[in-house]
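Trainee: Sharing a model prediction with you, sequence too.
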Amino acid sequence: MGVCTSLCGGLGAELEVGTLAVIASVGLGDTRSGSSQVQAPRVLDNGAVYEGCWEGAVRSGDGSQVWPNGAKYFGQWANGMAHGNGRFEHIDGDVYEGNWSEDKANGYGWYRHKDGSSYEGQWTNDKQDGDGTETYADGSKYIGRYKDARKTGLGTFAWADGSSYEGNFENNDISGRGVYIWADGRQFEGTWASNRMHGSGVFTWKDGRMYSGDYVEDQKDGVGVFSWPDGRCYDGQWSCLRVSCSS
């Protein structure tokens, strides 16, 4: 079968926000100590235009910045960096809105691609990290855990064709224990490795057939029991090459 290989392969594209490291520190303006003060728009050394609050020569408080290429940030600043709540608009139409820490997405935030796909959840240093929900342009959706921008841990993925998987992921692959339900009603509950049934599990068909036993790379291989709705049953050893055997 191997149905998950093609479906899962492109699910883990990293949704990096892109740091604001290009922000240049400038030595301009009011250097008096005290609370943040709103000042007139300034052109920075890198050509970006900043308008908002300053503490001495440092951007701090609420402010907006527009880069020469058209990228925009609106939100909070601290020590010359995006820090707090803010919104960054990429030149390609993508948008991130949420929490920032030292010029990077950190904490809770929402990222929307121009094609309509999106991610909402936890971030660490510009990467999905923790609990989140990813929605794709075709309507598919993943809800679960991320680590270093990759689906890792428990999660649920629902495809647009009606199939679904609930269980463990590892580096964007279905790996570990989980239940996959096909759109036509077939179901496998058991162990997975790299998007394939691998280990022990139970496969059921909508017409009542059932196989309980061992799998190797999507194929029945090892000890297993196959039963039919009419009462017939085979209990024994299985060995099948993936290229010549079908379920």
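Mentor: Thanks, I have it. Numbers count the residues shown, from 1 in each chain.
Trainee: drop to CA atoms for contacts and neighbour counts, all remaining ones
Mentor: OK.
Trainee: first vs last residue of stretch 122-130, how far apart are they?
Mentor: 5 Å (CA to CA, to the nearest Å).
Trainee: Please compute how far that stretch lies from its chain's middle.
Mentor: Put simply, stretch 122-130 sits 9 Å off its chain's centre (CA atoms, centre = their mean, to the nearest Å).
Trainee: contacting residues around the closest residue in space to residue 132 that isn't next to it in sequence?
Mentor: What sits nearest to residue 132 in space, not counting adjacent residues and going by CA to CA, 6 or more residues apart in numbering, is residue 121, at 3.9 Å. By CA atoms under 8 Å, 6 or more residues apart in numbering, residue 121 lies in contact with 108-110, 128, 130-133.
Trainee: next up, a second structure to put side by side with the first:
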Amino acid sequence: MVFTHYCTRKEKETSWWVGSWVGDEDGRGYDGYWKSGSMHGSGTYNWPNGDNYEGNWVKGTRTEYGTLTYSNGDVYKGNWKGDKRNGQGTAIWFLGDEDTYDTYVGNWTNNLENGTGLYIWSSGASYNGSWKNGKLNGKGTYTFSDGSYFIGTFANGRFSKGTLL
């Protein structure tokens, strides 16, 4: 693999650089800030498959706030820690066309829905409540696409106790 590294300037007597590198053979590349040889600060990274991340980097990992746009159109916009979705964020998953998608807005831990969040399915159904390891877990409200809803407790992604209205 051959890499081309372009640096446009070096900050005063520090190890901060602004510039780009491009992987000539596979198309991956980065444009942004560098520190001590790692992507560090604001920058954009492009993968060969068309995925793209624009946001903050710390020592070569996605950290703090950024947007990951997948080649199929899916998007995650929010907080990162150690290259994983962590903190508040929004994900949109497209299901075949631009008018059919699922959306999640809420908290994340290690790339999974965790804490409080709202998930809206393309069918019109939604869940607003607690999540654990990517599953409905704890108190919440599940609204069916016909407008009826279940208020109560969920365990491991399933209805547990509550009232169907």
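Mentor: Received the coordinates, thanks. Nothing here was measured: the structure is a model prediction, and the numbers come from that model.
Trainee: TM-score for this pair?
Mentor: Aligned and superposed, the two chains score 0.85 in TM-score terms (TM-score structural alignment, normalised by the length of structure 2); 153 aligned residues with a CA RMSD of 2.1 Å.
Trainee: follow-up on the earlier one: Serialize the contacts of residue 121 of structure 1 to a markdown table and add fields for neighbour count and secondary structure.
Mentor: Conversion of the contacts of residue 121 of structure 1 to a markdown table gives the following (neighbours: other CA atoms under 10 Å; DSSP: H, G, I helix; E, B strand; the rest coil):
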| residue | neighbour count | secondary structure |
| --- | --- | --- |
| 108 | 20 | strand |
| 109 | 21 | strand |
| 110 | 20 | strand |
| 128 | 31 | strand |
| 130 | 21 | strand |
| 131 | 19 | strand |
| 132 | 21 | strand |
| 133 | 20 | strand |
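Trainee: hmm, back to that, so what corresponds to the residue nearest to residue 132 of structure 1 in structure 2?
Mentor: Superposed on structure 2 with TM-score structural alignment, residue 121 of structure 1 falls opposite residue 106.
Trainee: Give me the mean distance between whichever strand or helix holds its match and structure 1.
Mentor: When elements are assigned from DSSP states H and E, residue 106 of structure 2 belongs to strand 101-109. Its aligned residues in structure 1 lie a mean 0.7 Å from strand 101-109 of structure 2 after superposition (mean CA distance after the TM-score superposition for structure 1).
Trainee: Setting aside sequence neighbours, what's the nearest residue to the counterpart of residue 88 of structure 2 in structure 1?
Mentor: For residue 88 of structure 2, the aligned residue in structure 1 is residue 108 (criterion: TM-score structural alignment). Counting by CA to CA, 6+ apart, residue 122 is the residue found nearest to residue 108 of structure 1 once chain neighbours are left out, at 4.6 Å.
Trainee: for that neighbour, what are its contacts?
Mentor: 106-109, 128-132.
Trainee: Number of residues surrounding the counterpart of residue 43 of structure 1 in structure 2?
Mentor: Aligning on TM-score structural alignment places residue 43 of structure 1 opposite residue 22 in structure 2. A count of nearby residues for residue 22 of structure 2, using other CA atoms under 10 Å, gives 18.
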